[in-house]
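**Q** What follows is a protein structure lacking sequence information:
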């Protein structure tokens, strides 16, 4: 097979499609830049995506893009730096929450759950002496990881902290089956995003009720718009179905062929995972810790307090020695440190974007281009949402921003309340699926790249962007038109 190596990246027929799609996406960003009379938001996000694809550090790409976008909008360098620094504080709760949930996940692993799942998977593959059995095992892996991803924000609220614990031990299983890891990244990302789009439990309750519905009602004050909590999961069913279609395309078409990986020894930390069977009282406390973590998160809206309660109850259960608590907590924090650091930088980037004042301007420019067409209005709202949320990388953070703009715009184009929910909810999800700075893409990379055979941009971000963002735009548009 002919290959061309450029900037440490090998282009071949296997990744040519992904490369072309991303290049077209970048071209769209910069085309919009000129069509919208040079908007600094489009410039910043396009530059950030371009730098990330050129393998510039995501943190550095965020900082450089914030400086360029802020300066281009007319802000002084001093103002850009000040806004960026002030915005870092907005990312601190997210980073602390990830660190706390990482500690809780490491403590939970002391029960032997992760080791048990990995051992069972290795045993299943070892007994698979036919292509049919291997195919069954492969689907078992997909379903298991999907269920765990959904449970990580509902039943066992550890968010993405389970990935660095569960996935690395399974890499040998994937290697033996010659399973393309890009599928695994898509499966996990799908479970992480869909869980809060349609399940009003745990993170879904926070996103659908406390953020999406609350933001729409606040923005609809005086405009005659009032939506209820039961409407959100229904409105987002069609976009979520689009993500399912994208996942099936990834599994059956795009990445169906085998991919060879080397069995590289993993440099993992020995935390002395508990080998002894748990006593009945320990099992009860473990279950109580999981339930309490979920309940506290829902009641307080704080992942930090939920993780702390869960960690404390696990400490009391005796699954770890009292003297090991500090070591385990530090291990969990280190495990999630890089993801948290990128999320903090993304918060600073978002603060600069808000300070430019070009977010409302971007919407006004889009309206000027589309005229009175409802179909084009729906499409432009989704594309504008994609640009805004791709840069920030968090649907939870961007929904309040876009709701203030999209609610009056949606009413002006005579969209129904359900259609407005679908447009804003889908626009928010676009920032999680396929963004270089989203925890929904950073999480899978944290588990799949421990042996340095999985690239964050080309093996996680690009596949999830192609298979989730594109269907989200299509099915989100359909939802807006039929609801």
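**A** Sure, I can see it. Predicted model, so just to flag it, every value in this text is computed and none were measured.
**Q** going forward, measure contacts between C-alpha atoms and count neighbours the same way
**A** Noted.
**Q** helices and strands around whichever strand or helix holds residue 34, which ones?
**A** In this assignment (DSSP states H and E), residue 34 forms part of helix 16-35. Here helix 16-35 touches helix 40-53, helix 462-464, going by 3 or more CA pairs under 8 Å, 6 or more residues apart in numbering; DSSP states H and E.
**Q** Using CSV, please lay out these together with mean neighbour count.
**A** Listed next are the helices and strands packed on helix 16-35 as CSV, based on neighbours: other CA atoms under 10 Å:
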stretch, mean neighbour count
helix 40-53, 25
helix 462-464, 27
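**Q** Out of the ones you listed, flag the one nearest residue 320.
**A** Among the helices and strands packed on helix 16-35, helix 462-464 comes nearest to residue 320, with 37.1 Å by CA to CA.
**Q** and the closest one, how far from the chain's centre?
**A** 12 Å (CA atoms, centre = their mean, to the nearest Å).
**Q** Now tell me what touches that helix from outside.
**A** 18, 22, 182, 185, 186, 189, 433, 434, 441 (CA atoms under 8 Å, 6 or more residues apart in numbering).
**Q** among those, which two are most distant?
**A** 22 and 189 (18.5 Å).
**Q** take a look at this one as well, against the first:
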């Protein structure tokens, strides 16, 4: 059996059985390596060799977690939450509750979208904003699965469609890898090719609003460092926090380093006394601990990816599927999209998937006679498929990190499964329709 299917299948089954994601990735990688014919030493060497490439990401998230919690101590989240609380006058006022819900949805959606393009901090805003809102969400009986879907939409749709921030990186990766595979395309064509797929994600988000519109009750659990709405907030601290965010962004963009950007922001909070020296060590440690799980998963996912590449079974997976369906273009496109879904579900990163599939899909698509726009759409969609729903993706790990601060939000069943259903299925359908449309 194909080693990629074995590795990804075992990883997903174990995750659905609530086995720790890091363990699931490790066991899946070992099983995939052995299934491909590699011996245990070669498999372990490939896995361990891939871990190092995830170290920078893990440290970036740790620094972002520390910076985010430090910012939260200045009172910015409380200002936002208090503004929303003013809209909830009394428990029976359904109109005010509805307005408060809508405001929460819009704020989180806007922040998630901006985190990819306008202010490219990725998932760092989630532990900053979401935990202080948990008590309010519980009061309003908001289903956290809907919040997970809103956040994941904002973390994925912008980079696949808008050529700025992370979107610029992703779309440049598509163009570069397609060029290396033998097809030169223009950067400005990528948003055109991905527009229909982005519309599919919007349709999925609408479906999530319908599915999770009913109230869901949660226990009011006091969470350390998140229930501080009554603390005194100093205007100067909020001003310095805003300055720290702006300077951090200004440093991060030219350097391309989230680590340096976060470090500069933390130093500003230290220097201005917006972050108290006596509290700083505990605050930064708690913030880093909050994002540590995400970092470990991303490191493990890089090891998993290295094993998949070492097996060499991605290309046979595509070739065998193509032979099975002959020269039927429509079915071949569908098969390639599904292969992209499988690969990204296992790796957990659309950015890491593009180099793997572009070298294989581009020649096959050219042989099938697809247009340039159709091939761009095929590669872009196959890459982004699986980012939502993957247990190893930061687009699912980030929302879980924020929503599970009180232990009432399961990563697999409350984040991964809902986002898989409402985003991957529409992406396959709309992506297939888009490729056929661009034929």
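**A** Thanks, I have it. In this text the structure is predicted, and so the values were computed from the model without any measurement.
**Q** one step back: can you redo the helices and strands packed on helix 16-35 of the first structure as a markdown table, where the extra columns are distance to residue 472 of the first structure?
**A** Shown next, in a markdown table, are these (distance: least, CA to CA, whole Å):
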| stretch | distance to residue 472 of the first structure |
| --- | --- |
| helix 40-53 | 19 |
| helix 462-464 | 11 |
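**Q** closest to residue 369 of the first structure out of the ones you listed?
**A** Checked against CA to CA, the stretch from those lying closest is helix 40-53, at 15.5 Å.
**Q** The next helix or strand after that closest one vs the second structure - mean distance after superposition?
**A** Sequence-wise, the next helix or strand downstream of helix 40-53 of the first structure (DSSP H and E) is helix 58-72. Here helix 58-72 of the first structure, set against the second structure after superposition, deviates by a mean of 0.9 Å using mean CA distance after the TM-score superposition for the first structure.
**Q** can you tell me what part of the second structure the helix or strand just after helix 58-72 of the first structure aligns to?
**A** Counting by DSSP H and E, the element after helix 58-72 of the first structure in chain order, helix or strand, is helix 77-109. Following TM-score structural alignment, the partner segment of helix 77-109 of the first structure in the second structure covers residues 40-72.
**Q** related to what we said a few turns ago, more crowded one of residue 22 and residue 189 of the first structure?
**A** Remark: of residue 22 of the first structure and residue 189, residue 189 carries more neighbours, 29 against 20, as counted by other CA atoms under 10 Å.
**Q** what lines up against the more buried one once you look at the second structure?
**A** Aligned partner of residue 189 of the first structure by TM-score structural alignment: residue 152.
**Q** Find the nearest non-adjacent residue to its match, please.
**A** Leaving aside its sequence neighbours, residue 152 of the second structure sits nearest to residue 395 (CA to CA, 6 or more residues apart in numbering; 5.5 Å).
**Q** That neighbour -> the first structure?
**A** Using TM-score structural alignment, residue 395 of the second structure pairs with residue 440 in the first structure.
**Q** before we move on, what about residue 424 of the second structure?
**A** Using TM-score structural alignment, residue 424 of the second structure pairs with residue 469 in the first structure.
**Q** Apart from its neighbours in sequence, what residue is nearest its match?
**A** In this structure, residue 469 of the first structure finds its nearest non-sequential neighbour in residue 430, 5.7 Å apart by CA to CA, 6+ apart.
**Q** how near is the corresponding residue of the second structure for the one you found to residue 432 of the second structure?
**A** Matched by TM-score structural alignment, residue 430 of the first structure corresponds to residue 385 in the second structure. Distance, residue 385 of the second structure to residue 432 of the second structure, using CA to CA, to the nearest Å: 12 Å.
**Q** More neighbours: which of the two?
**A** When residue 385 of the second structure and residue 432 are compared for neighbours, residue 385 comes out ahead with 33 against 25, by other CA under 10 Å.
**Q** can you pull the contacts of the more buried one?
**A** 337, 340, 341, 344, 345, 350, 424, 427, 428.
**Q** next one: residue 200 of the second structure
**A** Residues counted as contacts of residue 200 of the second structure (CA under 8 Å, 6+ apart) are 423, 426, 427, 429, 430, 431.
**Q** do that again at 6 Å, thanks
**A** Contacts for residue 200 of the second structure (CA atoms under 6 Å, 6 or more residues apart in numbering) come out as 426, 427, 430.
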